[in-house]
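Participant: Mind folding the following:
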Amino acid sequence: MGEVVPDVHARSLLHAGPPYAEGPLPAPVHNAAINAVLFERLADNAKDAAAMLERGNFRLSPAQDFGVTTPLAQVVSASMPVFVIGDGDRHVYAPLVEGAPPALRFGSPDSQCVGNLRLHARFAAMELNDSLAKHPVPLASVIEYALANGNDCHTLTDQANHALLSHLSGLSQSYRTLLEKSPGFVLPVLMGACGWLLRYGKSAIAAGGGNGREFGLRLKSQRHWLTTVAEPPTGPRFPAQVGKTALGAIGDSAVIDLCGLGGQALNCAPSLVSEWRDLLPDDWESRHATVLDADTGIVSPAEVVRHQTPPIINLALVGADQEGGILGKGFYQPPLTLFQQLTERMAQ
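Facilitator: You can find the predicted model right below:
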């Protein structure tokens, strides 16, 4: 990442959502930061990496402030491989993810996460980089295909992943099989596309996401994030995870929903609606029409305030304890007060 984002150096660690206030990091993010230090080979073991973090040897910053979007609890470091998403002149970046749990994005302390990411990094360097350099992927067509085939492009991404892989050539069968078994591989790409639209498109909101403690939004041309306490997402738990405490809303993937996909595209994902039907708000089917700007298709703070209705943000539930991990999948509704603050700031 440091090659394409010059401001990110060896001691930089980028996290999701707004900046952290004083105090210890949420356990899953702390786990991901330790694994990022190990990925950089700046420590020999987790204990030493934790000690370096405790001493303040690394600067933690919001990823979106650097034009990077990162999923859930994943912490991005300087040499991690990233996707480059843009229009040729303006770009944003998103990290590769290492497949099924245990994984960095779920805040797992398992050292296997680092090994898996190194495996993906090697494959990307040997095969993926060359394929994308020769044939950049038109992401609009990937999104259109996914929406037409039952995906919301956030919680459900298998069809989007299929569409992305159909554009990639020259991959070995072993690598293609690995990616076919990882439907979440496409998610950072979709995040990057939506992060680009917020950063460079005609929207009031430039960035949005949660860090596990606070959920925040940032307006264009402003460095300060407006934040609120991040409540855990609502959603069914996996059978083995019932009773475990979930972390507050976390992840930059909220940019997907802010751009009209995810929670604003539930009409395209009937299987997801069926699973969540007893939990979704009564107006889920028409919610998008009350929160999106008619011209841009992006969440409008003014429309949210006018209709007194927040957007639906699809987010996974991450375990709050030292084990981290994914507990289930659900959705989060930011409080109206956050959008009221945004509109007041916009009026100044």
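Participant: from here on, contacts and neighbour counts on C-alpha atoms
Facilitator: Will do.
Participant: Just the helices from the stretch 51-200 of the chain, written as ranges.
Facilitator: 112-123, 129-134, 139-148, 158-166, 173-180, 187-200 (DSSP state H, counting those that start in this stretch).
Participant: quick one: the third one to helix 187-200, angle?
Facilitator: Translated: helix 139-148. Helix 139-148 and helix 187-200 are oriented at 120 degrees to each other (axes from the mean of the first three to the mean of the last three Cα atoms, to 10 degrees).
Participant: Helix 158-166 and helix 139-148, what's the angle between them?
Facilitator: 150 degrees.
Participant: what's helix 139-148 packed up against?
Facilitator: Packing partners of helix 139-148 (3 or more Cα pairs under 8 Å, 6 or more residues apart in numbering; DSSP states H and E): helix 158-166.
Participant: before we move on, what about the fourth one?
Facilitator: Helix 158-166 makes packing contacts with helix 139-148, helix 173-180 when contacts are defined by 3+ Cα pairs under 8 Å, 6+ apart.
Participant: Relative to V76, which of the ones you listed is closest?
Facilitator: Among these, the nearest to V76 by Cα to Cα is helix 173-180 (20.5 Å).
Participant: Show me what the closest one is packed against.
Facilitator: With 3+ Cα pairs under 8 Å, 6+ apart as the test, helix 173-180 has helix 158-166 packed against it.
Participant: count of neighbours near the residue lying closest to G170 once chain neighbours are set aside?
Facilitator: Using Cα to Cα, 6 or more residues apart in numbering and skipping the chain neighbours, the partner closest in space to G170 is S131 (6.4 Å). A count of neighbours around S131, defined by other Cα atoms under 10 Å, yields 17.
Participant: mind listing what G260 touches?
Facilitator: Counting by Cα atoms under 8 Å, 6 or more residues apart in numbering, G260 touches H288, L292, G297, I298, V299.
Participant: Identify the residue nearest the second one in space, chain neighbours excluded?
Facilitator: Right, the one you point to is L292. V299 (4.2 Å).
Participant: thought that neighbour was touching C259?
Facilitator: Yes: with contact defined as Cα atoms under 8 Å, V299 reaches C259; the gap is 6.3 Å.
Participant: Quick one: the strands in the stretch 151-300 of the chain, in order.
Facilitator: Counting by DSSP state E, counting those that start in this stretch, one finds strands in the stretch 151-300 of the chain at the ranges 205-211, 214-219, 226-229, 250-251.
Participant: pretty sure R287 is touching Q264, no?
Facilitator: Yes: R287 is in contact with Q264 according to Cα under 8 Å; the separation is 6.9 Å.
Participant: The two: which is more packed in?
Facilitator: Q264 (28 against 21).
Participant: how about this one, so we can line them up?
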Amino acid sequence: MNTLFNQPLKVVNAGLAGFANNIQKVGGEAIALSWQPPALGNIDAGLDLADLLRHPLVEQANQVAMERYLNAQPVLVDVMMADEAIPAMAERKLILHSGPPISWENMCGPVKGAIVGAILFEGWATRHEEAELLAKSGNIDLEPCHHYTAVGPMAGIISPSMPLWVIENKTNGQRAFCNFNEGLGKVLRFGANNDEVLQRLHWMRNELAPALKVAVRHIGELELKPLMAQALHMGDEVHNRNAAATGLLIKRLVPALLASNLPLEVMQRVVAFITGNDHFFLNLSMAACKVMMDAAAGVPFSSMVTVMARNGVNFGIRLSGTGDQWFQAPANPVEGLFFPGYGVDDAAADLGDSAITETAGVGGFAMASSPAIVKFVGGTPADATNNSRRMQFITLGSNPAFTLPALNFAPTAAGIDARKVADRGILPVINTGIAHKQAGVGQIGAGITTAPMSCFVDAIQALAQTVMQGAKK
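Facilitator: Here you go, the predicted structure:
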């Protein structure tokens, strides 16, 4: 010991950085290690995590889930009305919303406003006050999109008369659905529900959807994975930036529209609407990611995350190995850039199903391919690259279909492993839009957020119970 203390002091400090600072002040060498206990310091969860790490049942299950995800082939096959695509909507008054389950009284402003708009759009009420009373009454079922293999951005509202993109996984025949993107400004997904919004929704149902249905049928089947991969090489990350992907989609849709017998004025309105909205592809990207993640769902004992979604109040995740169970926590704030005149106090909590893109390994996980996105969400191109690299530490592997030019064409990190998140303290990164907390104001910024750690801690404990029961059989 005497010999040890006579030598120059070299210390690795885990904990408060102040301890390392004091050592450095007296001439010692100290490295401050950024470390925290796994699973938020929850002892029981930590023990469960230790049991799950390298557990043969979990490892085998994750291999199956990852293989199913990688083998998924999302293809655009049709445009359908919601009550045709989702049979439950033809049987009862049902409106779908984004995120995990939530009751009307607990919903945020944008979701409430969007539900009121959907009720008016369906003709179930004629006045806003009447629509709100109907929503409160319990006579309309309000359920998550994810419960019906669907997704929707921001408020995520889908009602029976709304048109949906139909995406099919050609590997297993499963389908996923997403509504149409309305564009920017006063739109339903941010809770706006005035006459302008309702008229646009009626036009989308009556003219846009039939035209796109004709175009999709003329194309036959449009493979989306190659299109998304190409867009990543053109500066998109297919969540908050879809300019390239939308352009690639337009190249397919316009010739199909021109080959149809649609009236010229209809084609002009349809093409003008699509070309005027760089986010038009977002909803297709979401449905493609949803059908890829659904392929990996339902594998007993798998720790792979198959859903991340937010409802403007809570953030929820699902694991492949725990079935339909949600693990929820209050949504984390979004750190980013606000439009002039707005700030943190104006913002709703994180909102929307669009985090399905990150769940599938694109979006925030592919930020390295989209350096221009930082002008929208904040940070620097180096931050974008670092985010993509960090995600490699919490995933089961990578997706060779999606590569990142800025990282020497390395594949995107994919297959979020709840064990690694809880063990390493690295949260999945998500880039997202920021909605005003009041219905109808609209988007007030964009930024970067993360999933709450407690969701993963709860999921680990539930999975450990499942694995323990499975090991006894």
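Participant: Among the helices of the stretch 51-200 of the first structure, show me which one is buried the most.
Facilitator: Ranked by mean neighbour count, the helices of the stretch 51-200 of the first structure are led by helix 187-200 with a mean of 26 (mean count of other Cα atoms under 10 Å).
Participant: Packing partners of that one?
Facilitator: strand 82-86, strand 91-95, strand 205-211, helix 254-258.
Participant: Mean distance between the first one and the second structure after superposition?
Facilitator: For strand 82-86 of the first structure, the mean distance from the matching residues in the second structure following superposition reads 0.5 Å, by mean Cα distance after the TM-score superposition for the first structure.
Participant: Could you give the number of residues near the equivalent of D236 of the second structure over in the first structure?
Facilitator: Under the alignment (TM-score structural alignment), D236 of the second structure maps onto N151 of the first structure. For N151 of the first structure, the count of nearby residues is 27 (other Cα under 10 Å).
Participant: who's in contact with N151 of the first structure?
Facilitator: T157, D158, Q159, A160, C268, A269.
Participant: At the geometric centre of the second structure, which residue sits there?
Facilitator: For the second structure, the residue nearest the mean C-alpha position is A355 (1.2 Å; Cα atoms, centre = their mean).
Participant: Once you drop chain neighbours, what's closest to the equivalent of it over in the first structure?
Facilitator: Using TM-score structural alignment, the partner of A355 of the second structure in the first structure is A254. Leaving aside its chain neighbours, A254 of the first structure sits nearest to G209 (5.2 Å; criterion: Cα to Cα, 6+ apart).
Participant: Tell me, how many residues neighbour the one you found?
Facilitator: So G209 of the first structure, with other Cα under 10 Å, has 31 neighbours.
Participant: Go ahead and confirm it touches G248.
Facilitator: No: using Cα under 8 Å, G209 of the first structure and G248 do not qualify as a contacting pair, with a distance of 11.2 Å.
Participant: re earlier: what touches both of R287 and Q264 of the first structure?
Facilitator: Joint contacts of R287 of the first structure and Q264 (Cα under 8 Å, 6+ apart) are P311, I312.
Participant: In contact with Y342 of the second structure: list those residues for me.
Facilitator: Per Cα under 8 Å, 6+ apart, neighbours of Y342 of the second structure: I444.
Participant: Quick one: map it onto the first structure.
Facilitator: Mapped onto the first structure by TM-score structural alignment, Y342 of the second structure lines up with Q241.
Participant: Same question for L224 of the second structure.
Facilitator: Under the alignment (TM-score structural alignment), L224 of the second structure maps onto L139.
Participant: which secondary structure elements does the longest helix belonging to the second structure contact?
Facilitator: Taking DSSP state H as the criterion, the second structure has its longest helix at helix 453-472. Under the contact definition 3+ Cα pairs under 8 Å, 6+ apart, helix 453-472 of the second structure sits against helix 43-52, helix 56-71, strand 314-319, strand 327-330, helix 418-424.
Participant: again, 10 Å this time
Facilitator: Contacts defined by 3 or more Cα pairs under 10 Å, 6 or more residues apart in numbering; DSSP states H and E place helix 453-472 of the second structure against helix 43-52, helix 56-71, strand 305-311, strand 314-319, strand 327-330, helix 418-424.
Participant: The third one aligns to what range in the first structure?
Facilitator: Residues 205-211 of the first structure are matched to strand 305-311 of the second structure when aligned by TM-score structural alignment.
Participant: Can you check which part of the first structure stretch 23-37 of the second structure sits on?
Facilitator: Stretch 23-37 of the second structure covers no residues of the first structure once aligned (TM-score structural alignment).
Participant: and what of stretch 153-167 of the second structure?
Facilitator: Counting by TM-score structural alignment, stretch 153-167 of the second structure corresponds to 71-85 in the first structure.
Participant: do you know how far F106 of the first structure is from A240 of the first structure?
Facilitator: 16 Å (Cα to Cα, to the nearest Å).
Participant: Tell me which of these two has more neighbours.
Facilitator: Neighbours per residue, other Cα under 10 Å: of F106 of the first structure and A240, the larger number sits with F106, 27 against 9.
Participant: corresponding residue for that one in the second structure?
Facilitator: In the second structure, F106 of the first structure lands on F190 (TM-score structural alignment).
Participant: so what's its match up against?
Facilitator: 109-114, 153-157, 184, 351-352, 434-443 (Cα atoms under 10 Å, 6 or more residues apart in numbering).
Participant: cutoff 6 Å now
Facilitator: Contact partners of F190 of the second structure, counting by Cα atoms under 6 Å, 6 or more residues apart in numbering, are P110, G440, G442.
Participant: picking that back up, with distance to S203 of the first structure as extra columns, can I get the helices and strands packed on helix 158-166 of the first structure in TSV?
Facilitator: Shown next, in TSV, are these (distance: least, Cα to Cα, whole Å):
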stretch	distance to S203 of the first structure
helix 139-148	18
helix 173-180	33
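Participant: pretty sure M308 of the second structure contacts F315?
Facilitator: No: M308 of the second structure lies out of contact with F315 (Cα atoms under 6 Å); the separation is 7.3 Å.
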